[in-house]
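K.L.:
quick one, structure for this:
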Amino acid sequence: DLNKSIKERFDREGIEIPFPYRTVVYKDHRDEIKN
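P.N.:
A predicted model of the protein is given here:
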């Protein structure tokens, strides 16, 4: 299968594809209430 052959070739060449990630930012709303 195509995906398997691509993965094997990438492994031979040392190519890695990072997993997607999400950055979560928490905001403190108490500062907005004071202003």
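K.L.:
going forward, measure contacts and count neighbours with C-alpha atoms only.
P.N.:
OK.
K.L.:
list the helices and strands the helix or strand containing residue 33 packs on?
P.N.:
In this assignment (DSSP states H and E), residue 33 forms part of helix 30-34. If you count contacts as 3 or more C-alpha pairs under 8 Å, 6 or more residues apart in numbering; DSSP states H and E, helix 30-34 packs onto no helix or strand.
K.L.:
following up with a second sequence; could you model it the same way so I can compare the two?
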Amino acid sequence: MQLLPSLADATVSMSDMSLKCKCHMVDEKLRCIVSGL
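P.N.:
So this is what the prediction gives:
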């Protein structure tokens, strides 16, 4: 049951991270998100 809220939080933080990075290349965006974790 507690998995859903944390999953939603993770998704939101990931989308926030990708928005903050504003990388044009997908690889760069993925690298940004991974380094943000």
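K.L.:
care to give me the TM-score?
P.N.:
TM-score for the superposed chains, counting by TM-score structural alignment, normalised by the length of the first structure: 0.39, backed by 17 aligned residues with a C-alpha RMSD of 1.8 Å.
K.L.:
picking up where we left off before, neighbouring contacts of the helix holding residue 33 of the first structure?
P.N.:
Outside of helix 30-34 of the first structure, no residue comes within contact range by C-alpha atoms under 8 Å, 6 or more residues apart in numbering.
K.L.:
list the contacts for the residue most central in space within the second structure?
P.N.:
Among the residues of the second structure, residue 14 comes closest to the average C-alpha position under C-alpha atoms, centre = their mean, at 1.6 Å. Applying C-alpha under 8 Å, 6+ apart, we find residue 14 of the second structure in contact with residue 33.
K.L.:
in which helix or strand would I find it?
P.N.:
Counting by DSSP H and E, the element that carries residue 14 of the second structure is helix 3-21.
K.L.:
thinking again about what came up before, against residue 3 of the second structure, how distant is the residue nearest to the centre of the second structure?
P.N.:
16 Å (C-alpha to C-alpha, to the nearest Å).
K.L.:
what does residue 28 of the second structure give?
P.N.:
The value you get for residue 28 of the second structure to residue 3 of the second structure, if C-alpha to C-alpha is used, is 29 Å.
K.L.:
of these two, which one has the most company?
P.N.:
Comparing residue 28 of the second structure with residue 3 by other C-alpha atoms under 10 Å, the one with more neighbours is residue 28, at 14 against 7.
K.L.:
and the more buried one, how far from residue 35 of the second structure?
P.N.:
Relative to residue 35 of the second structure, and taking C-alpha to C-alpha, residue 28 of the second structure is found at 10 Å.
K.L.:
now swap in residue 26 of the second structure and tell me
P.N.:
Residue 26 of the second structure is 14 Å from residue 35 of the second structure, where distance means C-alpha to C-alpha.
K.L.:
I'm done for today, thanks for sticking with me.
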